[in-house]
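Enquirer: Dropping a prediction and its sequence here:
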Amino acid sequence: MTQKKMLMLIVVLLIGAAYLFGLVPIENKTVSNGNADHTIVFPSDRYPQTAKHIKEAIASGKSAICTIDRNGADENRQESLKGIPTKKGFDRDEWPMAMCAEGGTGAHIQYITPSDNRGAGSWISNQLEDFPDGTKVEILVK
């Protein structure tokens, strides 16, 4: 095998491994419901508690679409967590997220360990950071 072919094979394997291990986000512009600008696939293997919560919230009728509204996040968080007591050793996870126009009053709340919740929040923030407010993103949990 020539050096050029060997180098190409290594590059292909590295790219494949990056996708396999979730180091590269998978975005699918073909959206299942037609109401979103983008779709991201949430890594349930990395954040299982948050993934379970998202699935349960969507199954109960909450939106899988997040219309990004960063300016409304503080007010949405205050509204969604109103009357939900804190619990030692847990975070109160919200779905839809506070940074979504769909969040706020009536959000589905679940207690989740801080490492899972904060890791998931960081992952989602990184996926959405380049999208402007008003962008509709469908969150799929696989």
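Expert: Ah, there it is. Residues are numbered from 1 along each chain as shown.
Enquirer: Only C-alpha atoms from now on, for both contacts and neighbour counts.
Expert: OK.
Enquirer: can you map out the strands along the chain?
Expert: Under the criterion DSSP state E, the chain contains strands at 38-42, 65-67, 91-95, 108-112, 136-141.
Enquirer: want to try CSV for those strands, with distance to residue 52 and mean neighbour count as columns?
Expert: Formatted as CSV, those follow (distance: least, CA to CA, whole Å; neighbours: other CA atoms under 10 Å):
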stretch, distance to residue 52, mean neighbour count
strand 38-42, 11, 20
strand 65-67, 17, 23
strand 91-95, 11, 23
strand 108-112, 10, 20
strand 136-141, 9, 20
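Enquirer: okay, pairing it with this:
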Amino acid sequence: MQTDSVALTIVVPNERYPETAAHIKSAEEHGKSNICTIDRKSAEENRKESLKGVPIKKGFDRDEFPMAMCAEGGKGADIMYVTPEDNRGAGSWISNQLEKYSDGTKVKIVVK
């Protein structure tokens, strides 16, 4: 994917959300793209598809990457068990970074 089509880059802070950051890095190492095309209207369906067949584990959330709110999310997303505090904190942080951008906006997600 060409980076000139990316509207912005957001940095997920490793020290603040270490489990989610580790998952993003791992998913990228396994071939998942760090480009997210915002697609909020498909998030619920993407989440259903990505989590299908992944059992609930007490005390953990099932974190998806690419995220459900990305057109690239859904079936085939990388799933990792992450503590709820880390997962939900990171999800809220990312949502706040992207709230003013419309569906179709391409975002590069990096971990530092």
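Expert: Noted; the coordinates are in hand. This structure is a prediction, so every number in the text was calculated from the model and none was measured.
Enquirer: Got a TM-score for the pair?
Expert: Between these two chains, after superposing, the TM-score reads 0.96 (TM-score structural alignment, normalised by the length of the second structure); 111 aligned residues with a CA RMSD of 1.0 Å.
Enquirer: re the thing from before, among the strands of the first structure, which is nearest residue 7 of the first structure?
Expert: strand 38-42 (30.1 Å; CA to CA).
Enquirer: In the second structure, which residue range corresponds to that closest one?
Expert: Across the second structure, the stretch matching strand 38-42 of the first structure (TM-score structural alignment) is residues 8-12.
Enquirer: What of stretch 118-137 of the first structure?
Expert: Aligned by TM-score structural alignment, stretch 118-137 of the first structure falls on residues 88-107 of the second structure.
Enquirer: re earlier: let me have the strands of the first structure in a markdown table, adding distance to residue 120 of the first structure as columns.
Expert: Output for the strands of the first structure, formatted as a markdown table (distance: least, CA to CA, whole Å):
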| stretch | distance to residue 120 of the first structure |
| --- | --- |
| strand 38-42 | 9 |
| strand 65-67 | 15 |
| strand 91-95 | 10 |
| strand 108-112 | 11 |
| strand 136-141 | 12 |
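Enquirer: just so I know, which of those strands lies nearest residue 122 of the first structure?
Expert: Among the strands of the first structure, strand 38-42 sits nearest to residue 122 of the first structure (CA to CA), with 11.9 Å.
Enquirer: Quick test: name the residue nearest the centre of the first structure.
Expert: residue 124 (4.1 Å; CA atoms, centre = their mean).
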